[in-house]
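In: got a predicted model here, sequence first, then my questions.
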Amino acid sequence: MKRLKSVPWLLGFALSAGVLSAAALAAVEEDFPTLMKRLIQEKPRFAKRQQDLLAQRYDLADRPAPGVTMSRGKPVQQGVRVRLPAGTTWDQLAAMTPEDIKRRKLWPAGFLPLPHPHHEAGGMVFPRPQIDEMRRQTGRDLTRFDLDFDLPQHLLPEFPAPIFLTTRKDLGDVSQGQLVTLDNFESLFKDILNPKQLEGLRLLLTPFPQQQFNLTHDRRSERPHTGVACLDCHANGHTNAATHTVGDIRPNEHRRRIDTPTLRGLNIQRLFGSQRALKTVEDFTEFEQRAAYFDGDPVAAQRKGVNVLERGSQVHFMAEFQALLDFPPAPKLNLYGKLDEAKATQAEVRGQKLFFGKATCATCHTPPYYTDNLMHDLRVERFYDETTINGRRASTDGPIKTFPLRGLKDSPPYLHDDRLMTLEDSVEFFNLVLGVQLTAEEKQDLVAFLRTL
């Protein structure tokens, strides 16, 4: 640190290149106790900033849809939660051109990119139930002293999520209602997995050093930390909505908040990584350990204790277990991934017709898994002027992955950065972006169909 402080031009270059943020520069100039004290004092200000933004953008009330639940029974939230600009309606917006919406500044704020809970600081941050259960089972603390997760629990996936395996569909949920950790994985899976798969699961549950959770003074945990595990975010092979910022974009204000995607159905996916540049889950598993855990900085990775996995055994074992994670049951779908109309409601049948017709959803989301395994650029920047929101520069999203829609109701919030809280929000968003002019009744029918997937 002393040597770095004595080379001002290097610090200046690092700042201009986005390698060091202003907060990181302050960290270079402070010892750890001073840094921690300062960030704890600043925490309420940034938390209020984020909560004020969320309140301005969304209705975050706990308002479940009657009779609609996730796979283990958690209620699914209903209704459009994005707040409209004053004096406008969804029908009025849908009748406008993107140019008119942009010129009149009518693009709903909730459809703009959602910043990280503290975008300037970034890094992994976990919902409270994950932190509490991990501490209860293992004593490992995933708390950050500088910030907390921002979204309310009723808008997140159920926790702990059930686990369905492609190899043992007959067993249903093999998690037995537990969060799988190093403490219980063997007792739960020793009679279900072969030794290679069991070792892969062990590695997915093993904490390794990461940018904010490590043994050095450049960390955001109060005590030196063993790190994080793959299944800390992808809890039970699904998602707990933990968030982060992508490591492959600079400068920092352009880095995107990351939605933790589910690992269910990973065996049918072909693109991985935040830029989808990795073509196998083995590539991605290795990349996460070598670079993504450390914001794409191999120098920091070496200093903080990067764990280089052995490709032929460890990486392969981890990938094999991930490929066993199945989508949840969808009892209303037939062998082709479409509705068995004898089991469906009229609204669901109408919604399916819209999905494959007027709404154009199936252009990208093709059955039976409802993905084309490609990327598409929605060019949402057509609708708004570039702006900075809580440290996040809202410019362009660029190409985003077509995620599978199977099991969709189990995985809120939606889009790649969690900006859409409900399926109703998602339908309104795509109705504007795609210009398909759905009526209010058609939107309801489309949501009804999406809930069956």
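Out: In hand now; what should we look at?
In: only C-alpha atoms for contact and neighbour calcs from this point on.
Out: Fine.
In: list the buried residues for stretch 201-213?
Out: 201-213 (16 or more other CA atoms under 10 Å).
In: how about stretch 324-340: buried residues?
Out: For stretch 324-340, burial by neighbour count (16+ other CA under 10 Å) applies to 324-328, 332-333, 337-339.
In: quick one, strands of the stretch 1-150 of the chain?
Out: Remark: strands assigned in the stretch 1-150 of the chain by DSSP state E, counting those that start in this stretch are 64-69, 75-77.
In: can you say which of these is nearest to Asp173?
Out: strand 64-69 (15.6 Å; CA to CA).
In: so which residues make contact with that closest one?
Out: By CA atoms under 8 Å, 6 or more residues apart in numbering, the surrounding residues in contact with strand 64-69 are 75-78.
In: so what's the gap between it and the chain middle?
Out: 23 Å (CA atoms, centre = their mean, to the nearest Å).
In: same question for that strand: list its buried residues.
Out: 64, 68-69.
In: ok, back up a step: tell me the one among the buried residues of stretch 201-213 nearest to Ser16.
Out: Gln211 (20.8 Å).
In: how about the contacts made by the closest one?
Out: Counting by CA under 8 Å, 6+ apart, the residues that Gln211 touches are 123, 218-219, 293-295, 300-301, 304.
In: Gly265 - nearest residue in space that isn't next to it in sequence?
Out: Asp326 (5.0 Å; CA to CA, 6 or more residues apart in numbering).
In: what about the helices in the stretch 201-350 of the chain?
Out: Counting by DSSP state H, counting those that start in this stretch, one finds helices in the stretch 201-350 of the chain at the ranges 230-233, 281-290, 298-304, 316-322, 346-356.
In: revised request: answer the last question for the stretch 351-453 of the chain.
Out: With DSSP H, counting those that start in this stretch as the criterion, the stretch 351-453 of the chain has helices at 423-434, 440-450.
In: so which of these is nearest Asp191?
Out: Using CA to CA, the nearest of the helices of the stretch 351-453 of the chain to Asp191 is helix 440-450, at 35.1 Å.
In: another structure for you, compare them:
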Amino acid sequence: MSDLISSAAVLGAGGLAVASLVASITVLAADPLPPDTTYRPLPTRPFSAVKADDEAQKPKVMQRQSGLLNERYDLANRPIAGVMMSGGKKPVQGGVRVKLAGGATWDGLGKLSPDEIRQRNLLPEGFKPLPHVKHATGGQVFPTLQIDEINRLEQRDLRRFDVDFDLPDHVTPEFPPPIFLTTHGELGDVSRGQLLSIRNFYEIMNGIVTPVQMEGLRLLLTPFPQEEFNITEDRKVALPSLGVACLDCHSNFHTNAAFHLTPDIRPQAARFRLDTVSLRGMFNQQIHGSKRSLRSIEDFTEFEQRTAYFNGDHVSAARKGVNLPDRASQVAMMAQMQNIIDFPPAPKLDPVGHLDPMRATPQELAGEKLFMGKARCAQCHIPQTGFMDQQMHDLKLERFYKVGSTRNDFAEMPDGPIKTFTLRGIKDSPPYLHDGRLMTLADTVEFFNLVLQLKLNPPEKDQLVAYLLTL
């Protein structure tokens, strides 16, 4: 049973004037969250009834998301021959996976103006923001590999009863990912092929990190209450839960493609999906959070525990058991550990981030030339500063499509300014963009070729992908 809540969005000539967000937003009865509220309402139904409804609705919820994904993408398992992620256990997927509208071609699309693409409704659906698997509810969703391994190691259950992870394993990062340290480059992967958890971290890292870093690591691996994983009656796990740990999403300080909704926007329908970012190279980053522009890893760590764990609702946090780490004796130690996580080796790059012509292929060198020039990548992804610029940028994708429609309860709103993410080790971090809407590096090249009107030809696109794989 569902309630239909209607509101109106009004388009203005210069952008969007929102009276009350988006028409025809369906809110499931098990998740009574009106689209215009700031705070999450307290549960009004017994946990057993909500759980039973959620479980009954789950097949339809997953079928709806699967339909959207298959409409937008080719999700076949087609790796690039001989190209592996940094741990050597998982191949990198190749080819453009975003589907074009009927009759369109990438070359033809690249010749059209943004106005022509918008008026003819030709922007590929896969280039638009990607909805959460259950957008009206939102919350953390973990991939099966992470769920199973944490259950094996800690007997702690990260499996939700209302939704499952929605992307196939082959378009997600290697699991578990390797760990590289700035303090011990000679050791290579220090994870020993294992997923760090509260049960094994001391044995794995003892003698490698300092006491301060070890304490920071312990805190990063300690589960604390989170909006969907806690002891209250509105949780989304079958049994009362200790919560989640920072490294449940940032597996081995990288990413496992777990996702949730940004805590920084209201109403619910406008909150965009947020893919877990890697923590590699944190020592070189001075801006944190896709939207929040937090200026230190300490600020970010503290903010995550206080509000982001609870979908940005500190009122809910107080009720469920917020963890308030001490800035001096705990947050600082967590930051010390995060700041020694290095990028994976890139043997073809010199010390300032340029290809060594003695090691790179002609195709890779041609890709680097495009990266620095015609493709305009280096304007934001500066090699000398870790392939980022410590800034936020608005690509204004809404130039290419009519803003305001709703897909799977998600209001397709402008992305707005998003921070520049590093490209070092980028082959290890699918899916791409802040919400994981692009499955491969070839997709990202097509995306930026269109959005920035670069007019790259097919050989140039291939050269650019070849270069990105060296980073």
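Out: Received it, and whenever you're ready, just let me know what you need. From a predicted model like this one, the values you see are computed outputs, not experimental measurements.
In: what's around the alignment partner in the first structure of Pro362 of the second structure, how many residues?
Out: When the first structure is aligned by TM-score structural alignment, Pro362 of the second structure is paired with Gln346. Residue crowding around Gln346 of the first structure was assessed by other CA atoms under 10 Å; the count is 14.
In: please apply the same query to Gly138 of the second structure.
Out: Neighbour tally, Gly138 of the second structure, other CA under 10 Å: 23.
In: what does stretch 202-212 of the first structure correspond to over in the second structure?
Out: Using TM-score structural alignment, stretch 202-212 of the first structure pairs with 218-228 in the second structure.
In: off-centre distance for the matching stretch?
Out: Distance of stretch 218-228 of the second structure from its chain centroid, counting by CA atoms, centre = their mean, is 19 Å.
In: so which residue is dead centre in the first structure?
Out: Taking CA atoms, centre = their mean as the criterion, Asp259 is the residue nearest the geometric centre of the first structure, at 1.5 Å.
In: now do the same for it: its match in the second structure.
Out: By TM-score structural alignment, Asp259 of the first structure lines up with Asp275.
In: now swap in Thr388 of the first structure and tell me
Out: Checking TM-score structural alignment: Thr388 of the first structure goes with Thr406.
In: re the thing from before, just put the strands of the stretch 1-150 of the first structure in CSV and tack on distance to Ala277 of the first structure.
Out: Converted to CSV, the strands of the stretch 1-150 of the first structure look like this (distance: least, CA to CA, whole Å):
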stretch, distance to Ala277 of the first structure
strand 64-69, 35
strand 75-77, 33
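In: these: which one's closest to Glu186 of the first structure?
Out: The closest of the strands of the stretch 1-150 of the first structure to Glu186 of the first structure is strand 64-69. By CA to CA, the value is 29.6 Å.
In: which part of the second structure lines up with the closest one?
Out: Under TM-score structural alignment, the match for strand 64-69 of the first structure is residues 79-84.
In: count of residues packed around Tyr414 of the first structure?
Out: Tyr414 of the first structure, neighbours per other CA under 10 Å, totals 19.
In: give me the distance between the nearest residue to Gln78 of the first structure once chain neighbours are set aside and Ala47 of the first structure.
Out: Counting by CA to CA, 6+ apart, Ala65 is the residue found nearest to Gln78 of the first structure once chain neighbours are left out, at 4.9 Å. Going from Ala65 of the first structure to Ala47 of the first structure by CA to CA, to the nearest Å gives 29 Å.
In: the residue nearest to Glu341 of the first structure when sequence neighbours are not counted: neighbour count?
Out: The shortest distance from Glu341 of the first structure to any non-neighbouring residue, by CA to CA, 6+ apart, is to Val349 (6.8 Å). Neighbour count of Val349 of the first structure, defined by other CA under 10 Å: 21.
In: wait, Val349 of the first structure sits on Leu339?
Out: Yes: proximity of Val349 of the first structure to Leu339 meets the contact threshold set by CA atoms under 8 Å, at 7.3 Å.
In: buried ones in stretch 150-165 of the second structure?
Out: Within stretch 150-165 of the second structure, judged by 16+ other CA under 10 Å, the buried ones are 150, 156-165.
In: again with stretch 39-55 of the first structure
Out: Buried positions in stretch 39-55 of the first structure, judged by neighbour count with 16+ other CA under 10 Å: 39, 43, 46-47, 50, 53-54.
In: again with stretch 398-412 of the second structure
Out: Going by neighbour count (16+ other CA under 10 Å), the buried part of stretch 398-412 of the second structure is 398-404, 406-412.
In: need those residues in TSV (columns: distance to Gly185 of the second structure).
Out: Shown next, in TSV, are those (distance: CA to CA, whole Å):
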residue	distance to Gly185 of the second structure
Glu398	43
Arg399	45
Phe400	45
Tyr401	46
Lys402	49
Val403	47
Gly404	49
Thr406	48
Arg407	46
Asn408	45
Asp409	46
Phe410	44
Ala411	45
Glu412	44
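In: closest to Ile208 of the second structure among these?
Out: Among these, Phe410 lies closest to Ile208 of the second structure (CA to CA), at 45.3 Å.
In: gap between that closest one and Phe447 of the second structure?
Out: For Phe410 of the second structure, the distance to Phe447 of the second structure - CA to CA - is 21 Å.
In: what does Pro91 of the second structure give?
Out: Taking CA to CA, one finds Pro91 of the second structure at 22 Å from Phe447 of the second structure.
In: more crowded one of those two?
Out: Between Pro91 of the second structure and Phe447, Pro91 has the larger neighbour count (other CA under 10 Å), namely 23 against 18.
In: Asp169 is in contact with the more buried one, correct?
Out: No: shown here, Pro91 of the second structure and Asp169 do not form a contact pair, counting by CA under 8 Å, at 11.4 Å.
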